[in-house]
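Colleague: Just to be clear, the model below is a prediction. Sequence and coordinates:
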Amino acid sequence: MTARAVISTEDGGWRRILAQNAIIVAFLVFVVLAGIVSGGRFLQPGNLSVILFQSSVIGVLVLGQTLVMLVAGIDLSVAAIAILAAIIMGAGGSERQQMMNLSGILPYLGFLPSIVVAMLAAVLIGFVNGIAVVKFRIPAFIATLAMSLALTGLAMLMTGGSPVHYPDPFYEAFGQAKLFALPLPVCVFLLLALLFGLLLSRSTFGVRIYAIGGSPRAAALSGIPVGRMTVLAYTLCGLLAGIAGFLFLARTGSVAPTSGGSLLLSTIAAAVVGGVSLSGGKGSILNAAVGTLFLAGLSNLMNIMLVSPHMQAAVGGIVIVLAIMMNARLDPD
């Protein structure tokens, strides 16, 4: 091997390492600059806790979206699943909640049954999404978009379009509780990120997920059950959306059919900023989680600096485009 070839190989190795960790470097640089620009307000423990707390719901949704994107799919129903789960769990609050919901068909379920029903529903919806994509060969974009519309309509029917108030006091207590100075929703997000990060990086499950995203045909030829693994990815995404619904209710104390707002776009944006490829097979849970924190921190900094909402949207869009361009340029393949 010539010296030029060695240098080229080493350059490719460095480019790969930089591509894999670019968002982490960018996030650390951003934190330092944000602290300077805000006069130290950004780095105050209370503000950092707020950023983490606000990231918990979106962060869990991003974990599910990442799993699906790694198998070259996308789930446009993930936010709708979370909101529907939160609505079902909110119905377990009290008899007073039932009386406040006269315009809808949402029944009083009770605390524990409502959680069980909500989580089972979230898992089932994720499974149906996977079956639609794998068995019926409906493009993921179309299948999950249709599911999102159906779930939004169902949520409106269940509530009559009214917010669900007065959930069980447990949710508020859970949202305010702390462990090691961190709000419990943040701990749930970090624990799930660690769990799925290890699952993808240190298990056969992860090897198969990346292989399917890289080349479904090659994965099938190597004996990987592509269909079953793809359905499993969508099912796990549904499960994580159900957990996010629980955290949403714990954070806000109420939920409405329209509460999803920009949650869906935020999940895709955070994953893309974290380096997860839209074509599948590339990215990591760690970087997706950092991408979530990066966007949440950027929004928080702009709020501190009193940047107008319209400008915030523009800046967010520019950051996403730059992230895609950087990942494409650093990718040695």
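Modeller: On my side now, so go ahead.
Colleague: from here on, contacts and neighbour counts on C-alpha atoms
Modeller: OK.
Colleague: so how far is the helix or strand where residue 17 lies off the chain centroid?
Modeller: Residue 17 belongs to helix 3-37 when assigned by DSSP states H and E. Here helix 3-37 is found 24 Å from its chain centre; the criterion is C-alpha atoms, centre = their mean, to the nearest Å.
Colleague: If we go by neighbour counts, what in that helix is buried?
Modeller: Neighbour counts over helix 3-37 (16 or more other C-alpha atoms under 10 Å) mark 12, 15-16, 18-24, 27, 31, 34 as buried.
Colleague: list the helices and strands it packs on?
Modeller: Under the contact criterion of 3 or more C-alpha pairs under 8 Å, 6 or more residues apart in numbering; DSSP states H and E, helix 3-37 touches helix 285-304, helix 309-330.
Colleague: who's in contact with residue 57?
Modeller: 185, 189, 244-245, 247-248 (C-alpha atoms under 8 Å, 6 or more residues apart in numbering).
Colleague: Pull the number of nearby residues for residue 41.
Modeller: For residue 41, the neighbour count with other C-alpha atoms under 10 Å is 16.
Colleague: How about the contacts made by the residue nearest to the spatial centre of the chain?
Modeller: Closest residue to the average C-alpha location of the chain: residue 62 at 1.6 Å, with C-alpha atoms, centre = their mean. Contact partners of residue 62, counting by C-alpha under 8 Å, 6+ apart, are 267-268, 270-271, 288-289, 292.
Colleague: can you map out the strands along this structure?
Modeller: Here the chain has its strands, by DSSP state E, at 178-179, 182-183.
Colleague: Of these, which is nearest residue 58?
Modeller: With C-alpha to C-alpha as the measure, strand 182-183 is the member of the strands of the chain nearest residue 58 (15.0 Å).
Colleague: what's the spacing between the closest one and its chain's center?
Modeller: For strand 182-183, the distance to the chain centre is 19 Å (C-alpha atoms, centre = their mean).
Colleague: Next up, a structure to set beside the first:
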Amino acid sequence: MHNRILERFKTDTFLYLLLFIAVFTILSILSPYSFLSKYNLQSMAFQVPEFGILALGMMLAIITGGIDLSIIANANLSAIFASLLMYNYIKVFPDNYSNIVILIILFVTCLIAGFLMGALNGILVSYMRLPAILATLGTMKIFDGISTVITGGQSLRNYPPIVAALANETFLSIPISFFIFIFVGAIIKIIMDHSRLGFRIYHLGENPLAAEYSGVNNNFILVKTYCLTGLLAGFSGLIMMSRFNSIKVGYGNSYQLLTILVAIMGGVHPSGGQGKVMNVILSTLTLQCIASGFNILGFSNYIRNVIYGVVLITVMVVITIYPILKQHFYLRNKC
């Protein structure tokens, strides 16, 4: 029993849990009345699902050794397509439209649109052999451009009450969208830890040549991965349009850096092949606590962005030099 507890202490997931508890405790001590207030805790729970689901999508792309810079633009355009279809449905049935049908239209449209945009990224990265960072940067501009043309740069709003209820209603004072985030995280964890697709994604990211020699169709796995990332982007777009009760090109742009930061902080190696879903979820919660603490302490957005950038670079440096130092001390002790 004692050995089992020690083994749990050694797991990186347990360390991420300790980090989350430590950050939460420190902020609670620094500002107990503000940070621990019901309003602040509920506000954090409302914000987590949006960039948390996006971070899970970014995690998948990075594990393959790539990245998806178009993930925010994908979320926005998916929600815009869904909004337009919903408007047309209400126009046809102005007096007797169904809330259930509206939710189905939004859900299905966001997922299909996100899936197709993710498939485009996957095809460009795999079959066209484009670097992921350049391919998704290009599609990001394309998706943003299409969104701007469709909406004229204006926000789409005046949704039926059922739309806002999806992400703003609570159960036991906890946002329903937070439960949705946990559910989505559980599905991604099952896929990555207990399915053939998850194994192949890790294998591809760790050693593409070995994966190919073992019979893995690398191109097809890449397309599947970016399709899954696109699905998560579309779903996040649905949550964003519901929480803000509107959608516009550029919504969620502040999440671009956060999604990458959360993934890297969660132990996803930028070269691919490594990363755990549970660690990314805990990293999401930790970063949300830090962001809330910044708000309470009065940090401006500019200062926060500087800190996020410094943290990202620091983590990248540690990831880069740690194996070198580890090997150096190992060889030194061996000698």
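Modeller: Alright, I've got the coordinates. Quantities reported herein were computed from a predicted structural model and do not represent experimental measurements.
Colleague: where does the TM-score land?
Modeller: Overlay of the two chains. TM-score (TM-score structural alignment, normalised by the length of the first structure): 0.85; 311 aligned residues with a C-alpha RMSD of 2.6 Å.
Colleague: quick one on the thing from earlier: from the buried residues of helix 3-37 of the first structure, which two are the most distant?
Modeller: 12 and 34 (31.7 Å).
Colleague: returning to that earlier point: could I get the contacts of residue 57 of the first structure as CSV with distance to residue 232 of the first structure and neighbour count?
Modeller: Below are the contacts of residue 57 of the first structure laid out as CSV (distance: C-alpha to C-alpha, whole Å; neighbours: other C-alpha atoms under 10 Å):
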residue, distance to residue 232 of the first structure, neighbour count
185, 25, 28
189, 20, 26
244, 18, 30
245, 20, 31
247, 23, 27
248, 24, 26
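Colleague: Out of those, which comes closest to residue 69 of the first structure?
Modeller: Using C-alpha to C-alpha, the contacts of residue 57 of the first structure come closest to residue 69 of the first structure at residue 244, 18.0 Å.
Colleague: The closest one reaches residue 81, doesn't it?
Modeller: No - in this structure residue 244 of the first structure lies outside contact range of residue 81 using C-alpha atoms under 8 Å: 9.1 Å.
Colleague: corresponding residues in the first structure for stretch 242-253 of the second structure?
Modeller: Counting by TM-score structural alignment, stretch 242-253 of the second structure pairs with residues 250-261 of the first structure.
Colleague: which parts of that stretch are buried?
Modeller: For stretch 250-261 of the first structure, the neighbour count (16+ other C-alpha under 10 Å) marks 250-251, 253-257, 259-260 as buried.
Colleague: try stretch 119-133 of the second structure
Modeller: Buried, per 16+ other C-alpha under 10 Å, within stretch 119-133 of the second structure: 119-126, 132.
Colleague: which of those residues lies closest to residue 210 of the second structure?
Modeller: The nearest one, if we look at those relative to residue 210 of the second structure and count by C-alpha to C-alpha, is residue 126, at 16.4 Å.
Colleague: Now do the contacts for that closest one.
Modeller: Shown in contact with residue 126 of the second structure (C-alpha under 8 Å, 6+ apart): 218-220, 222-223.
Colleague: so what's the equivalent of residue 289 of the first structure over in the second structure up against?
Modeller: In the second structure, the residue paired with residue 289 of the first structure according to TM-score structural alignment is residue 281. Applying C-alpha under 8 Å, 6+ apart to residue 281 of the second structure gives the contacts 52, 56, 185, 266.
Colleague: one more time with 7 Å, if that's ok
Modeller: Shown in contact with residue 281 of the second structure (C-alpha atoms under 7 Å, 6 or more residues apart in numbering): no residues.
Colleague: quick one: the residue mapped onto residue 150 of the first structure from the second structure from residue 257 of the second structure, how far?
Modeller: Using TM-score structural alignment to pair residues, one finds that residue 150 of the first structure aligns to residue 142 in the second structure. Residue 142 of the second structure sits 19 Å away from residue 257 of the second structure, taking C-alpha to C-alpha, to the nearest Å as the criterion.
Colleague: where along the stretch 1-150 of the second structure do the helices fall?
Modeller: 2-10, 12-30, 32-35, 38-63, 71-92, 99-126, 132-151 (DSSP state H, counting those that start in this stretch).
Colleague: In JSON lines, list those along with distance to residue 310 of the second structure.
Modeller: As requested, these are exported to JSON lines (distance: least, C-alpha to C-alpha, whole Å):
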{"stretch": "helix 2-10", "distance to residue 310 of the second structure": "27"}
{"stretch": "helix 12-30", "distance to residue 310 of the second structure": "18"}
{"stretch": "helix 32-35", "distance to residue 310 of the second structure": "24"}
{"stretch": "helix 38-63", "distance to residue 310 of the second structure": "19"}
{"stretch": "helix 71-92", "distance to residue 310 of the second structure": "22"}
{"stretch": "helix 99-126", "distance to residue 310 of the second structure": "29"}
{"stretch": "helix 132-151", "distance to residue 310 of the second structure": "21"}
